[in-house]
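Undergrad: how would this look folded up:
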Amino acid sequence: MAALFADPLHDQFGTWPVAYIPYGGADFGEIAAVAAEVGNGDDDAYHAAWIAAAERLEAEAETTLASGHESSARELYLRASVFYATSYHPLFGAPVDRRLLDAYRRQIAAFNRGLALGPHPVRPQRIPFESQAMPAYFMPAAGYETEVRPLIILNNGYDSTSIDMYFLSAVAASRRGYHSLLFEGPGQGEMLYEHGIPLRPDWEAVIGAVVDFALAHPLVDPSRIALSGTSLGGHLAPRAASVERRIAALIADPGTWSIADGFRHAFAAMFKLPPEAVADLGKLDESVMQRAEQAVRADRSMHWKVIQRGYWVHGVDNLRDYLASAELYALAGRAEQIRCPTLITQAENDPAAADAETFFAALRCPKTFMRFQANEGADGHCEMRNRSLFNRRAFDWLDEQFNVEMR
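TA: Model (predicted):
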């Protein structure tokens, strides 16, 4: 797909809603219209254009609702939540930009208003967890709103929220007869933006609390609980499943072996270093660390990924501490402990999936490897340009694991 936004970073973020088109999150013309409004503008212009579009959709929702068209209002509020959510990614970083907080709060408010409408309203919930409860939504299966069904827990990644997971997978799950549970954990969404709680490697503690919450729900089949991780969730979910035995099936999209290995390979090649020199990135020679930081700061995309997002999400303020933290996110010695049937995905042209085959080879459980190709329009990170293909194949696989029957 040709770039819609002039700035490559804006195009990366601004085309996320393409994945949501089959599930009511946007239409292509709306995305293109925002891109045209941004033009050659900077991050401020990008943010302002998305906010203006979100406000227009929300205003239309209110007018439509006042006229008694509840179904249309629901669609518009949910769509507005996507536009608010898409506005603030370039603003990532600590201290938190007030515009990001405002957009996030408006995103959640629009989402909640949309979900509250219709014959089966959904209300926001809280999952008890240590000192700060996690925000959550229980999304019922369409046509089975009062029946016990299999559940899929949808695990976010580095920079997505419950709204993203709703449009990426929850709508598809509901159509396929699955209840789903959305949540934002440490380092994600509200937990990071509002409370400053960073990411943590022992994700089994997080998922343990999520499963406890799920099992208390009367509509959840306790023998058929799946965990699906998207983006960095393709690392976090497997880490949790290596310990949490109540998970009956696991999906890692993509299978992410390690956070640090990508940096390890890049620094070794960039600075012509032997393997032993990059064995522990937190202990890099100071001269190498300084050159690495210069390289990161000089590249707009890497600056955003590492300094704006990485430092903030990991709760650090320098490259050495960030790389030391990244070393803690590795599945070596843990993948072998996963026991439930596991689906590992790998999309062509997705750097995050580079080690998916290594991950797959380490598994000792029943396992399936699923590739997505450019000639299917499903290459790139998390199959965002053909998300419906991923959902069809992933839910077909899950149907087979759980013997799901539809009316």
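Undergrad: For the rest of this, base every contact and every neighbour count on C-alpha atoms.
TA: Fine.
Undergrad: dump the residue contacts of the closest residue to R106 other than its chain neighbours.
TA: Ranked by C-alpha to C-alpha, 6 or more residues apart in numbering and with sequence neighbours excluded, the top spatial neighbour of R106 is Y84, at 6.8 Å. Taking C-alpha atoms under 8 Å, 6 or more residues apart in numbering, we find Y84 in contact with W50, I51, A54, A103, Y104, R106, Q107.
Undergrad: Could you pull out the helices in the stretch 151-300 of the chain for me?
TA: Ranges of helices within the stretch 151-300 of the chain are 162-165, 171-175, 189-193, 203-215, 233-241, 260-271, 286-298, 300-302, based on DSSP state H, counting those that start in this stretch.
Undergrad: Which elements pack onto the second one?
TA: Going back to what we said before, that points to helix 171-175. Secondary-structure packing of helix 171-175 (3 or more C-alpha pairs under 8 Å, 6 or more residues apart in numbering; DSSP states H and E): strand 179-183, helix 387-402.
Undergrad: Dump the ones you listed to CSV, plus distance to M134.
TA: Putting the helices and strands packed on helix 171-175 into CSV (distance: least, C-alpha to C-alpha, whole Å) gives the following:
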stretch, distance to M134
strand 179-183, 7
helix 387-402, 26
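Undergrad: Second input sequence below; structure requested for side-by-side comparison:
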Amino acid sequence: MKFLSLSQLSWLLFTCPTLVFGSPFTPDTPQKSHNIKRDNDTSPGSMVQLNADSDFHFEILRALSFAPYQGADIGEVLVAANQIVPGDFESFHDAFYDLANRVHDSAQAIDSARYPVSARNALFREAAYYRSADFFLHGNWTDPRIDSLWTQQLAAFDAAIKLLPTPGERVTLQGDGFEIPAVFYGSGLRGRRPTMLMCNGYDGAQEEMYHAVGEAVLQRGMNVITFEGPGQPTVRRQQGAGFIPEWEKVVTPVIDYALSRRDVDAHKIGLWGQSFAGYLAPRAAAFDHRLAAVVAFDGLYSFAQAVFDQFGPEVTALYESGDEETFNGIILSVLADPATPTTIRWAIEQGIWSFKSASPFEWATEVEKYTLDGIVQNITTPVFVAAAQEEKFFAGQAQILAEKLGDLATYHLFESIDGAGEHCSLGASVLSNQVVLDWFQDIIS
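TA: Okay, here's the model as predicted:
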């Protein structure tokens, strides 16, 4: 294997500082051990920083963002956040693992028969914190915590959904060579109801979708079906399956299942794709035309372009030359360097893990397949294309998707002044859900 010189490695880090696929990276962020607000950022819409490490800030904000829909409590997340050392993956795990264990103990002390709401909310928070504890562990596939934390989060979440007014139903659907774990959440209302199907993206679980948007859908008298396909957390763990580009092979069995239910209105089914699924959902809609509407949140036309743009022209040219050994050497050198920013390290590790790739080069080869070129014209369904004003890693992709869709697209920019400018409007779910779900109700009315 060829290794980089110090000058080559420095060139890569400082000419490609936005090599990000999971959360935004702000270059030259001061590495302090305490939470900070950037003193020089007083522009309207600037957000208080929850950690000096920009990726940790984003993931702490992610945990906080579930508070409106029972997935977190603000104070306990902020206490955990204060224990996290910038750039230290283990400290991130430890802070959220300790919090999850404390909430677990609290949940176990609640008599769920007498106090079902209290027990449910504690269990939901417990599950969310175990998921956060897992987030930065995927660089070492043999780490037993990758599985043990997931077992704990699933157990807590399943106990919680049994305590909903209309209990959630776990189902397993058959895909093409894989199984699709799904959860049906009923509206509790009589008759056939509008139903939103929803999946997460590059790193998120279907359980997270309940807190991101699922409860907001239920509040509006509609059903929810969440699901996961290959590459996503439970399927990757339990079936050893990495991402596949043909996402219609995942969505079509979910639509079939929805149509089999007597409480689903066949003419009012939507599909919500979150983050990377802002590409996957439109992709599926190009092959299955039974959907009334699609939500690309945020919109993504070409994941391939987004990734290779972040690699930069030199690394992309190296990849295209077919020099696998040198390409792998560059990426592995970056991962091995303790000075590598969290965002770069995590994004590559997560990509290799979730695509189940043997090497960085193999992962990049798979990424090339994720574009709507030659496919987008087959979409016939109205699509809500969300964009975030401060989008850091899929910049410009929502606009491209909207332009390619033409009159089928409803493009909406979520702005920083409303606290909605982060990727997927993280931290502004009440606002973003209002905008998107009002649109969906108008489409199906």
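Undergrad: Out of the helices and strands packed on helix 171-175 of the first structure, indicate the one that is most buried.
TA: strand 179-183 (a mean of 26; mean count of other C-alpha atoms under 10 Å).
Undergrad: By how much does that strand deviate from the second structure on average?
TA: Comparison of strand 179-183 of the first structure with the second structure after fitting gives an average deviation of 0.6 Å (mean C-alpha distance after the TM-score superposition for the first structure).
Undergrad: That strand maps to which residues in the second structure?
TA: Taken onto the second structure by TM-score structural alignment, strand 179-183 of the first structure occupies residues 223-227 there.
Undergrad: Pull the distance from the matching stretch to the chain's centre.
TA: 16 Å (C-alpha atoms, centre = their mean, to the nearest Å).
Undergrad: top strand in the first structure by residue count?
TA: strand 220-230 (DSSP state E).
Undergrad: rewinding a little: so which of the contacts of Y84 of the first structure would you say is closest to A116 of the first structure?
TA: Ranked by distance to A116 of the first structure (C-alpha to C-alpha), these are led by Q107 at 14.3 Å.
Undergrad: which element is the closest one on?
TA: Using DSSP states H and E, Q107 of the first structure sits in helix 98-115.
Undergrad: what about the helix or strand that that helix is followed by, distance to the chain center?
TA: As assigned by DSSP H and E, the chain's next helix or strand after helix 98-115 of the first structure is strand 125-127. Chain-centre distance of strand 125-127 of the first structure: 19 Å, with C-alpha atoms, centre = their mean.
Undergrad: again with stretch 158-175 of the second structure
TA: With C-alpha atoms, centre = their mean, you get 20 Å for stretch 158-175 of the second structure.
Undergrad: what's in contact with that stretch?
TA: 116-117, 119-121, 123-124, 179-188, 249-250, 253-254, 257.
Undergrad: 6 Å instead?
TA: P116, R120, L123, F124, E179, I180, P181, A182, V183, F184, Y185, G188 (C-alpha atoms under 6 Å, 6 or more residues apart in numbering).
Undergrad: how far does it stretch from start to finish?
TA: 23 Å (C-alpha to C-alpha, to the nearest Å).
Undergrad: in that stretch, what counts as buried?
TA: D158, A159, A160, I161, L163, P167, G168, R170, G175 (16 or more other C-alpha atoms under 10 Å).
Undergrad: follow-up on the earlier one: according to the alignment, the longest strand of the first structure goes to what range in the second structure?
TA: So strand 220-230 of the first structure sits over residues 264-274 in the second structure, by TM-score structural alignment.
Undergrad: And the matching stretch against the first structure, how far off on average?
TA: Counting by mean C-alpha distance after the TM-score superposition for the first structure, stretch 264-274 of the second structure comes out at 0.7 Å.
Undergrad: which stretches of the stretch 51-200 of the second structure form strands?
TA: Assigned by DSSP state E, counting those that start in this stretch, the stretch 51-200 of the second structure shows strands spanning 169-174, 179-185, 193-199.
Undergrad: distance of whichever residue in the first structure pairs up with A285 of the second structure from M139 of the first structure?
TA: Aligned counterpart of A285 of the second structure in the first structure: A241 (TM-score structural alignment). Going from A241 of the first structure to M139 of the first structure by C-alpha to C-alpha gives 22 Å.
Undergrad: All set, thanks.
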